[in-house]
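Peer 1: Only the shape, not the letters, is given here:
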């Protein structure tokens, strides 16, 4: 059995990982132009892959909003960038809530503790960003919670996304440390990919079962061995 989404749009996934590697190298060697150009191609490549696999429109919208946020953040437009990421999280929460297979209140409680602990730790150093970060962190936490409700792979992606943004928050609050920027880039790129792959994987299962799972179905191609 071969699953179509693993092969369809392979050029886009190859492009995504090539851009990710180039971006990490640009961060490591402090190349501003290469960092901007590589970051600008990341999420569009992933969104193109999802679209080529007939993935859910909300996932494509989330990735494109993330792409806008990426570009704005690289250009140091922090608040507009956060607004675009918040739009991405709104799409993610809507998608994950609709396709949730379980609603674990333990997950909600655990992420609630993470949210409160993070805000307490960062609050003194956030200054004028306290309001925007508090509001954004609520959306980020909602994505993390509902991603686990959706499924394990997607939940891992949501956790990595949260880790990435927590590292950004640490920098805003003055808690910098070696490799922080490189680590957040790795967590972000891996997290978004895990989310996309997890949603497409769940969609392929929905397609095989006639779409009865409440998840957007993705066409599946099978072949006998």
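Peer 2: That came through fine. Being a predicted model, the structure only gives us computed values, none of them experimental.
Peer 1: From now on I want contacts and neighbour counts done on CA atoms only, so please keep to that.
Peer 2: OK.
Peer 1: just checking, next helix/strand downstream of the host helix or strand of residue 37?
Peer 2: Of the helices and strands defined by DSSP states H and E, residue 37 is found in helix 32-52. Per DSSP H and E, helix 32-52 leads on to helix 57-74 as the next helix or strand towards the C-terminus.
Peer 1: Quick check: which helices or strands does that following helix pack against?
Peer 2: Applying 3 or more C-alpha pairs under 8 Å, 6 or more residues apart in numbering; DSSP states H and E, one finds that helix 57-74 contacts helix 32-52, helix 78-98.
Peer 1: how about CSV for these, with mean neighbour count added?
Peer 2: Written out in CSV, the entries for the helices and strands packed on helix 57-74 read as follows (neighbours: other C-alpha atoms under 10 Å):
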stretch, mean neighbour count
helix 32-52, 21
helix 78-98, 20
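Peer 1: Second structure for comparison follows:
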């Protein structure tokens, strides 16, 4: 009975996340900043509560709450708030990296290892190329923080693949979302309604990352880690 109640609460929380996400995107589409200010801060607390009720690891909940801190800070129009928000997101990425190390799998054969290596090279090239292109157009005081955060974000996106396709896609979308923000800071040409695309990719990224972690955690059970030794 208790398990049924937890499942029901989890479904309600996930539905709430979907409703808040839809409302936030509609507010951006309608150029209603008040709606965005109201609904954006609701997103990650709902997703964090869903992860906790679903029996996910505590670090996942903490990572999502650091993301919530970043969301709130980025609603404030100030350079210091932007840096604080980026720092909060960075702490969230560190939590994700610990989770990926605990619950991710290493490639089992040479072909899989080759694909993982190729993916790492692609992410590395994307990082170097993006930072090099953005660097001259970023405000001087943000160049180093953005470069350091980009490195952490890229490692997170790459390592997310250790938990499977769902988490890997979430990591890639997170990287895309924050890259769109960086191009806006650098005053590059933007897609129509850039805030809408930033939030759409971000909302999907956090959901996919949370889902990927929950699946991996459920598959192995709490307190377990994948085998790291050699088969004898």
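Peer 2: Yes, it's here. Nothing here was measured: the structure is a model prediction, and the numbers come from that model.
Peer 1: From the centroid of structure 1, which residue is nearest?
Peer 2: By C-alpha atoms, centre = their mean, structure 1 has its centre lying nearest to residue 192, at 3.4 Å.
Peer 1: In this structure that one contacts residue 157, no?
Peer 2: Yes: using C-alpha atoms under 8 Å, residue 192 of structure 1 is in contact with residue 157, at 6.0 Å.
Peer 1: Residue 196 of structure 2 and residue 203 of structure 2, how far apart?
Peer 2: 10 Å (C-alpha to C-alpha, to the nearest Å).
Peer 1: quick revisit: return the residue of structure 2 aligned against the residue nearest to the centre of structure 1.
Peer 2: With TM-score structural alignment as the criterion, residue 192 of structure 1 lines up with residue 206 in structure 2.
Peer 1: Mean per-residue distance, the helix or strand encompassing that match versus structure 1.
Peer 2: Element membership of residue 206 of structure 2 [criterion: DSSP H and E] is helix 194-220. Here the mean offset of helix 194-220 of structure 2 against structure 1 after fitting is 1.0 Å, by mean C-alpha distance after the TM-score superposition for structure 1.
Peer 1: Just the buried positions in that helix, please.
Peer 2: 195-217 (16 or more other C-alpha atoms under 10 Å).
Peer 1: the inter-axis angle of it versus helix 58-74?
Peer 2: 170 degrees (axes from the mean of the first three to the mean of the last three C-alpha atoms, to 10 degrees).
Peer 1: which ones are touching the nearest residue to residue 196 of structure 2 once chain neighbours are set aside?
Peer 2: Once flanking residues are discounted, residue 196 of structure 2 sits nearest to residue 28: 5.8 Å by C-alpha to C-alpha, 6 or more residues apart in numbering. Going by C-alpha atoms under 8 Å, 6 or more residues apart in numbering, residue 28 of structure 2 touches 35, 36, 193, 195, 196.
Peer 1: One more: residue 172 of structure 1?
Peer 2: Neighbours of residue 172 of structure 1 in contact, by C-alpha under 8 Å, 6+ apart: 125, 126.
Peer 1: Can you classify residue 103 of structure 1 as helix, strand or coil?
Peer 2: coil (DSSP: H, G, I helix; E, B strand; the rest coil).
Peer 1: Test my guess that it contacts residue 149.
Peer 2: Yes: between residue 103 of structure 1 and residue 149 there is a contact under C-alpha under 8 Å: 5.4 Å.
Peer 1: Between those two, tell me which one has more neighbours.
Peer 2: residue 149 (22 against 14; other C-alpha atoms under 10 Å).
Peer 1: Next, find the distance separating that one from residue 179 of structure 1.
Peer 2: 31 Å.
Peer 1: and if you look at residue 123 of structure 1?
Peer 2: Distance from residue 123 of structure 1 to residue 179 of structure 1, by C-alpha to C-alpha: 22 Å.
Peer 1: Comparing the two, which residue is more hemmed in?
Peer 2: Between residue 123 of structure 1 and residue 179, counted using other C-alpha under 10 Å, residue 123 has the larger neighbour count: 18 against 11.
Peer 1: Map the more buried one across to structure 2 for me.
Peer 2: Match for residue 123 of structure 1 (TM-score structural alignment): residue 135.
Peer 1: in terms of contact, does its match touch residue 143 like I think?
Peer 2: Yes: between residue 135 of structure 2 and residue 143 a contact is recorded at 6.1 Å, counting by C-alpha under 8 Å.
Peer 1: so who does the equivalent of residue 85 of structure 2 over in structure 1 touch?
Peer 2: Here residue 85 of structure 2 is matched to residue 81 in structure 1, going by TM-score structural alignment. Neighbour list for residue 81 of structure 1: 68, 69, 70, 71, 72, 73 [criterion: C-alpha under 8 Å, 6+ apart].
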